[in-house]
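S.K.: sharing a model that was predicted from the sequence below.
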Amino acid sequence: MKVKELIAKLEKLEPDLEIYGYTEDGSLAKPNKPFYVFDIDGVDVQIAETFRDENRSPCITFGESENSRKVAFLNVTTDF
């Protein structure tokens, strides 16, 4: 998702609503905790390279490289 796409979606919401992240990603799920909720505690920009490893899992490396670019991050925490 691009920043402009996220902004367009957020602009349709009431501006005073709290916002949280949510995932049911199987790689994080545990038998007693099938989902996680995250509080967004910041936004920043980093230089990073995204790629898939030999198992096709998504990965990221921070710093300058031949294939790096600016990427926006929503910083999240489970402590809210």
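M.R.: Alright, I've got the coordinates. Numbering: from 1, shown residues only.
S.K.: use CA for all of it now, contacts and neighbours both
M.R.: Noted.
S.K.: sketch out the strands for the protein, chain order is fine.
M.R.: 20-23, 36-52, 58-62, 69-77 (DSSP state E).
S.K.: comparison target below:
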Amino acid sequence: MKIKDLIKKLQQYDPEQSISCYSEDDGLRSNGGPVQIFELLNISEVDAESSRLEDGSGRPWLKFGKSNNSSKFALIEITSDA
């Protein structure tokens, strides 16, 4: 999702309303338990290179730091300690 898309979606809601995040990813659920809820802590901008892990999982990851192949990313920091 791009920042402009997130802003457009958020403008539909009360600006005083709280935000929580969740994921239905199996790796974040314990034994079919409830969906894990996350609280937003911060948003920042970083330089990083985007790629996928070569461990067979293909999960996306970021290598932080400025390089010839890096781009700017907006990162949303979350916590499960809501």
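M.R.: Looks like it came in fine. None of these values were measured; they are calculated from a predicted model.
S.K.: can you give me the TM-score here?
M.R.: In this superposition the chains share a TM-score of 0.89, using TM-score structural alignment, normalised by the length of the first structure; 80 aligned residues with a C-alpha RMSD of 1.4 Å.
S.K.: redo the strands of the first structure as a markdown table? Include mean neighbour count and distance to K2 of the first structure.
M.R.: Output for the strands of the first structure, formatted as a markdown table (neighbours: other C-alpha atoms under 10 Å; distance: least, C-alpha to C-alpha, whole Å):
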| stretch | mean neighbour count | distance to K2 of the first structure |
| --- | --- | --- |
| strand 20-23 | 12 | 16 |
| strand 36-52 | 14 | 13 |
| strand 58-62 | 12 | 17 |
| strand 69-77 | 14 | 9 |
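S.K.: check contacts around I76 of the second structure.
M.R.: Applying C-alpha atoms under 8 Å, 6 or more residues apart in numbering, we find I76 of the second structure in contact with 40-44.
S.K.: run the last query once more with 10 Å
M.R.: Taking C-alpha atoms under 10 Å, 6 or more residues apart in numbering as the criterion, I76 of the second structure is in contact with 40-45.
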